[in-house]
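>>> This is a predicted model, with the sequence first.
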Amino acid sequence: MDQTWGGVRKLRGWLDEKDQAAAGDVRLLRVLKIGEEFGEAAEAITGALGANPRKGNSHTWEDAAKELCDVIVTAQVALLTPSALVTRPWSWRLAALAATASQPTGRS
């Protein structure tokens, strides 16, 4: 996990050097970038399914997986933008979500 976050920090640092926007705008733009990446993932999944008759099977499931990874990494960069110390709340949130998955659903 530390290697993953180290890579995300490096990517964020590189983006911070390149960004021309004001600090508040950078946070907003990085969140909006998640939506852009999600759109690319949706397009790849649609293409892998061949669900667009005009385009047919324009993508593979490998393409879809790459785009989904881009969504995750983009969200991680956005999460680290306000503070480089956000990895701890990430672990807590992940643990809470995993605990929810292990709770009984109440269905018989």
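On my side now, so go ahead.

>>> CA only for contacts and neighbour counts going forward, please
Will do.

>>> Could you pull out the helices in this protein for me?
Ranges of helices in the chain, per DSSP state H, are 2-18, 23-49, 61-80, 87-101.

>>> who touches the shortest one?
Among residues not part of helix 87-101, those counted as contacts by Cα atoms under 8 Å, 6 or more residues apart in numbering are W5, L80.

>>> Mind doing that once more with 6 Å?
Helix 87-101 is contacted from outside by no residue at all, using Cα atoms under 6 Å, 6 or more residues apart in numbering.

>>> same question, stretch 32-39
Outside of stretch 32-39, the residues within contact range by Cα under 6 Å, 6+ apart are V71, T74, A75.

>>> Put this next to the first one:
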Amino acid sequence: MWLDASNGHDDHQLTLRILKVTEEAGEAATAWYGALGNNPRKGMTHTRHDVALELADVALAAFVAIKSLGFDPAATLRECSTKVIERLDPDQSHE
């Protein structure tokens, strides 16, 4: 992976890639806060589209972290999605 060639692949780098997910989640939360205009000094600073883009950054950072751990992000997402679908509608997972 391009990131490994640039930054390496030791546990320190894996930690940074996992923590990047949290950083991106914080940016999504900040964007949502701004979309609601909750800071009276700043007012509305973001749109819902900005929030959606930040949430996409969270997903992409998670995919990079999953790949860095040696797993296929698409397969991991399918596995996780199956669990969620089973919780939401147990009958749905058997179709």
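The structure has been received and is ready for your questions. Here the structure is a predicted model, which is why all the values come from computation and not from measurement.

>>> circling back to that earlier point, adding neighbour count and distance to W14 of structure 1, write the contacts of stretch 32-39 of structure 1 out as JSON lines.
Formatted as JSON lines, the contacts of stretch 32-39 of structure 1 follow (neighbours: other Cα atoms under 10 Å; distance: Cα to Cα, whole Å):
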{"residue": "V71", "neighbour count": "21", "distance to W14 of structure 1": "18"}
{"residue": "T74", "neighbour count": "24", "distance to W14 of structure 1": "13"}
{"residue": "A75", "neighbour count": "20", "distance to W14 of structure 1": "16"}
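
>>> Please name the nearest non-neighbouring residue to K67 of structure 2.
Once flanking residues are discounted, K67 of structure 2 sits nearest to P73: 5.9 Å by Cα to Cα, 6 or more residues apart in numbering.

>>> State the distance from that neighbour to E79 of structure 2.
10 Å (Cα to Cα, to the nearest Å).

>>> In terms of neighbours, single out the busier of the two.
Using other Cα atoms under 10 Å, the more surrounded residue of P73 of structure 2 and E79 is P73, with 18 against 11.
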